[in-house]
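*Asks:* Build me a structure from this.
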Amino acid sequence: MSPRSLSVNQPKEKSLSLSDQVAIELREDIIGGRLLPGMPLTESELVNAYNASRNTVREALHQLGREGLTSYVRNKGVMVRRMGIDDVRDIFNVRRTLELQAIAASKPLREYQSDLMLEAIEAAQLAQDRENWQAFGTHSLRFHQHIVGLLRSPLFDEFFTQVAAQMRLVFSSAPSEENFQKPWLERDRQIHDLLAEGNKKAAEEAMSSYLNDSETVLLDILASTPKP
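*Replies:* Down below sits the predicted model:
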């Protein structure tokens, strides 16, 4: 790892410790698909990467552990966590609660909200055109973060970032991320369009179907994937 600068877009009134900032950067690396399940998170490398003390790095790793993103493996140390079937069921339980509620409680879509969703969709389209399925998965998650953003709750936004990171680790379980990711772009677009038209009921039904289908596919993948 080469040294990194910590530039986190956070509200000015919220003062972040260095360990918080390291945790944010590591979480974003997971959402971005740069840190994959089973990868070691070596303290000495992170100390050099972030110009931080061992205690700071250790606190950041403990935080990610509490978020379900890392695990300690005896004789190996801290590693990016592998997600299992029970994790997937729990994640989708949370996603249904937040995303369906966000749509049901949403007001008419504002221009900036629509723009954020469309930017994520267009970025996913570009990633698909380039056959960059890792990036595609990241942009798809961004779209769903913007759905939760309709709740206009910083606490839910922060919590769903952790959920999105866990979801990204689940994506990595697919033997072919291309085959898994391909079906979802048009469905994201449909959900946006229904929201833009003010048809919340149809958007909620489309999202419910989306989440049910996505969960089923991922559970089937995990059930058929040999454990490492």
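
*Asks:* from here on, contacts and neighbour counts on C-alpha atoms
*Replies:* OK.

*Asks:* Name the residues of the helix ranked longest in the chain that come out as buried.
*Replies:* With DSSP state H setting the assignment, residue counts place helix 200-224 as the longest helix in the chain. By neighbour count with 16 or more other CA atoms under 10 Å, helix 200-224 contains the buried residues 200, 203-204, 206-208, 210-211, 214-215, 218-219, 221-222.

*Asks:* Let's see this one next, to set against the first:
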Amino acid sequence: MTLGLSLADQIALELRADIIGGRLLPGMPLIEAELVNSYNASRNTIREALHRLGQEGLTRYVRNKGVMVRRLERAEVRDLFVVRRTLELQAIAQSGPLTDAQSGRMQSAIEATTLAREREDWRAVATHSLVFHQQIVALMHSPLFDEFFAQVIAQLRLVFCAAPDEQRFQSPWLERDREIYGLLADHNKPAASEAMSLYLDDSEHLSLALFDHP
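*Replies:* As a prediction, the model looks like this:
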């Protein structure tokens, strides 16, 4: 168990990671008895973990069905992109030249996205691209923002899962992530900010379009 975290916290983090990784999809039930066995935890601990996920906007309780992974609404998606613009553009604006460690983490995310695309594993493409954007926010050196943005990323993952054609939905972003990384590596903040702003505009447009075709 991670130092300083309760078992319930650790279980919540692992379930969130399963959402970000595309292993838990919108509408999937989180069955208490199965989680008790999987994590060798008490029912109270599992309930506490599920309650935390509910507070993060990732699960909901459905009468007579129990706890399920959430499907987000259009207004919530708009709000997620308000948050993304605020955090990602601010991170670029206040960033200094990339350190070797920062550059390495961004490159690793891009390389993982590239390999996933070569395998045509579009779910993994989405996951690794989101990891790249987590590294953008990490430029602010704020553990609080990092934790908050991880919750935002998990909610976005639930939106992306709704795409009927994952290949079409995920194909455009790798080259644009590479472009943003290259501009940051050159410390061209104005161009990186402009590229990110256009990226987020287009991503929001495509995400909201998912609600037009139920």
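
*Asks:* which other residues reach the longest helix of the first structure?
*Replies:* In this structure, residues lying in contact with helix 200-224 of the first structure by CA atoms under 8 Å, 6 or more residues apart in numbering are 84-85, 88-89, 92, 95-96, 99-100, 103-104, 106, 170-171, 173-175, 180, 184, 187, 190-192, 194-195.

*Asks:* all strands for the second structure, in order.
*Replies:* 59-62, 66-69 (DSSP state E).

*Asks:* Would you mind giving these as TSV with distance to Gly4 of the second structure added?
*Replies:* Conversion of those to TSV gives the following (distance: least, CA to CA, whole Å):
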stretch	distance to Gly4 of the second structure
strand 59-62	24
strand 66-69	27
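
*Asks:* List the contacts of the counterpart of Pro37 of the first structure in the second structure.
*Replies:* Under the alignment defined by TM-score structural alignment, Pro37 of the first structure is paired with Pro26 of the second structure. Pro26 of the second structure sits next to Met68, Val69, Arg70, Arg71, Leu158, Cys161, Ala162 when contact means CA under 8 Å, 6+ apart.

*Asks:* now do 6 Å
*Replies:* Pro26 of the second structure makes contacts with Val69, Arg70, Arg71, as judged by CA atoms under 6 Å, 6 or more residues apart in numbering.

*Asks:* What remains of those once you look at the first structure?
*Replies:* With both residues aligned by TM-score structural alignment, their matches' CA atoms under 6 Å as the criterion, the subset of the contacts of Pro26 of the second structure whose aligned partners also touch in the first structure is Val69, Arg70, Arg71.

*Asks:* one step back: with the second structure superposed, average distance for the longest helix of the first structure?
*Replies:* In the superposition against the second structure, helix 200-224 of the first structure averages 0.6 Å from its aligned positions (mean CA distance after the TM-score superposition for the first structure).

*Asks:* Check the offset of that helix from the chain's centre.
*Replies:* Once both centres are worked out by CA atoms, centre = their mean, to the nearest Å, helix 200-224 of the first structure turns out to sit 16 Å from its chain's centre.

*Asks:* next one: stretch 113-132 of the second structure
*Replies:* With CA atoms, centre = their mean as the basis, the mean position of stretch 113-132 of the second structure lies at 13 Å from the chain mean.

*Asks:* which residue numbers in the first structure go with that stretch?
*Replies:* Residues 124-143 of the first structure are where stretch 113-132 of the second structure lands, counting by TM-score structural alignment.
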